[in-house]
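1. here you go, sequence then predicted model.
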Amino acid sequence: MLEFIKENVEIAQIAVSLMTAIIWLVYLHIFLSGYIQQRRSSILINRGGGPDMQARCLVSNMGAQPAYLLDVLASLGTGDDINVSSVIDREELRKEELEQPTNVTGQGPIPSGGYVDIGTFEDVARRAGHSAEDGNLEDRCLKLVAVCATNQANHVVAAVREFDLHAADGGVRLVPRKLEARQIRSRRLRKKITSMLERLERKDGNAEIGAEFAGL
């Protein structure tokens, strides 16, 4: 065996070098994967405090870095009738005495592991132009898109979650379609969301916005 190694010492050295390079590449891949995963944004849209319309709508930041909540968009349409509204501002509080003006909106920074309570789902539905008293919430789908800005993203980041609304015991029950919010990381979709926010601010082309919102 020693004679064989002596006779093929150059080949052995090349093999050892290749194995060392492969090991370092594997370590580099693991390190980069962990780094990217750690820096990646993660936004959750949760239902807290029960399954009905009095449950709180919570937007959480589970990323390693702080995020700034820019807006929460909502639709309660069915079929082709989709109207998109910004529901981030607590419009129902504007007539009340507030100690801090910032309490009127959910906009603001969310630390890592923190959350923002944007109100009850009934409040959210009312801001989107629908009222539970009208009896028009049943058999609809409430689609929410939370939009944030982070230091890592060149554009906004967002998450989508949908809740089916069903009649239950004289009220409305919220049933999430999936366990967690779906993260939007595609550059194309993030640019589309940015464009939607700009047009909503200008109140321009809501029909087109509805069609784009349905495709998120």
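-> Cool, got the structure.
2. for the rest of this, base every contact and every neighbour count on C-alpha atoms.
-> Noted.
3. and the helices in this structure?
-> Remark: helices assigned in the chain by DSSP state H are 2-7, 9-39, 121-127, 187-202, 206-214.
4. next one for the comparison:
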Amino acid sequence: MNWDVIVSYLPLYKDGLLITLYTGWFGILISIVLGLVTALIVHFKVPVLKTIAKIYIEILRNTPLLIQLFFIYYGIPKLFGIVTDELTCGIVGLGLLGGAYMAETFRSGIEAVDTIQMESALSLGMTRRQAMFHIILPQAVTYSVPAFVANLIFLLKETSVFSCISILELMFTAKDRIAVSSTTVESLFLVVVFYLIVLLPVSIIGSVVERRLRYASFGN
């Protein structure tokens, strides 16, 4: 282990970290919005859209992100003439994949809330939409937190696939340093360290939030 090499690589990995965070968090924001909308469509059994939503979930969850990125980056321009840059492709690909996972997370959380909650809200004069956003969803969040945090960690790790379309994130930086300087140990060591810097806080904060919400649900 050459520590001088590691120190000299730090600026490169810092730049890779910033790109990882940029693509990762924008992709996650898209996935949250898309997942919530999809979950509501499936939950309320919206005609036609429910079938489309289920097909979307099954296809995206059962195909690798690598294949999805290749399709978006290489396939869509040939089929439809829509050309995207690498960062846009990565963000959209991650958002679509995450949306499928988030949809199932939110759907399971919504369905975990007792149906009497909706019935009680409707009997008090609330509309179904008001009941969903003011009564059901806040409770569903508490059930969804563990799976939601797991999805966040999973999606942030999936950014390592972005190197296949030449996005200069952490894994691309490591591969580049290994190819140029043959510093395999140092390069992979730095990848592990920088991913831990990103993912450990997410895991710890998620655990704290989960415990607080769990206790709150019992009135403690």
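-> Great, that's in hand. Every value quoted in this text rests on a predicted model; they were computed, and no experiment measured them.
5. tm score of chain vs chain?
-> Here the TM-score for the pair of chains, by TM-score structural alignment, normalised by the length of the first structure, is 0.29; 100 aligned residues with a CA RMSD of 5.3 Å.
6. hang on, the earlier thing: highest average neighbour count across the helices of the first structure?
-> helix 121-127 (a mean of 21; mean count of other CA atoms under 10 Å).
7. number of nearby residues for G48 of the first structure?
-> 15 (other CA atoms under 10 Å).
8. right, and it touches C57 too?
-> Yes. Contact criterion CA atoms under 8 Å: G48 of the first structure and C57 qualify, at 6.5 Å.
9. from D4 of the second structure, how far off is A174 of the second structure?
-> As judged by CA to CA, to the nearest Å, A174 of the second structure and D4 of the second structure stand 16 Å apart.
10. likewise for V192 of the second structure?
-> V192 of the second structure is 18 Å from D4 of the second structure, by CA to CA.
11. and what of Y101 of the second structure?
-> To D4 of the second structure, Y101 of the second structure is 42 Å away according to CA to CA.
12. more neighbours: the two, which one.
-> Neighbours were counted for Y101 of the second structure and for D4 using other CA under 10 Å; Y101 has more, 24 against 9.
13. for that one, what is the enclosing helix or strand?
-> For Y101 of the second structure, the element it lies in under DSSP states H and E is helix 86-112.
14. any idea of the angle the longest helix along the second structure forms with helix 86-112?
-> The longest helix of the second structure (DSSP H) is helix 3-43. Going by axes from the mean of the first three to the mean of the last three CA atoms, to 10 degrees, helix 3-43 of the second structure is angled at 50 degrees with respect to helix 86-112.
15. tell me what helix 3-43 of the second structure is packed against?
-> Packing contacts for helix 3-43 of the second structure, counted by 3 or more CA pairs under 8 Å, 6 or more residues apart in numbering; DSSP states H and E, involve helix 49-61, helix 86-112, helix 137-158, helix 170-181, helix 184-217.
16. which one of the ones you listed lies closest to T23 of the second structure?
-> With respect to T23 of the second structure, and counting by CA to CA, the nearest of these is helix 86-112 at 5.3 Å.
17. now that closest one, how far from the centre of its chain.
-> Here helix 86-112 of the second structure shows a centroid-to-chain-centroid distance of 6 Å under the convention CA atoms, centre = their mean, to the nearest Å.
18. in it, what's buried?
-> 86-110 (16 or more other CA atoms under 10 Å).
19. quick check: next helix or strand after that helix?
-> helix 115-123.
20. which positions within that next one qualify as buried?
-> Residues M118, A121 are the ones in helix 115-123 of the second structure that count as buried (16+ other CA under 10 Å).
21. that one to helix 137-158, inter-axis angle?
-> 130 degrees.
22. and helix 115-123 of the second structure, what does it pack onto?
-> Other elements packing on helix 115-123 of the second structure under the criterion 3+ CA pairs under 8 Å, 6+ apart are helix 128-131.
23. for the helix it packs on, packing partners?
-> Helices and strands touching helix 128-131 of the second structure, by 3+ CA pairs under 8 Å, 6+ apart, are helix 115-123.
24. relative to the whole chain's centre, how far out is the helix it packs on?
-> On CA atoms, centre = their mean, the centre of helix 115-123 of the second structure falls 32 Å from that of its chain.
25. cool, and stretch 200-219 of the second structure?
-> Worked out by CA atoms, centre = their mean, stretch 200-219 of the second structure lies 19 Å from the chain centre.
26. what's in contact with it?
-> The contact list for stretch 200-219 of the second structure (CA atoms under 8 Å, 6 or more residues apart in numbering) reads T142, V145, P146, V149, L152, I153.
27. the first one and S217 of the second structure, how far apart?
-> This points to T142 of the second structure. 8 Å.
28. settle it for me: which of these two has more neighbours?
-> It is T142, of T142 of the second structure and S217, that has more neighbours when counted by other CA under 10 Å, with 21 against 12.
29. show me what contacts the more buried one?
-> Residues near T142 of the second structure by CA under 8 Å, 6+ apart: G109, E210, L213, R214, S217.
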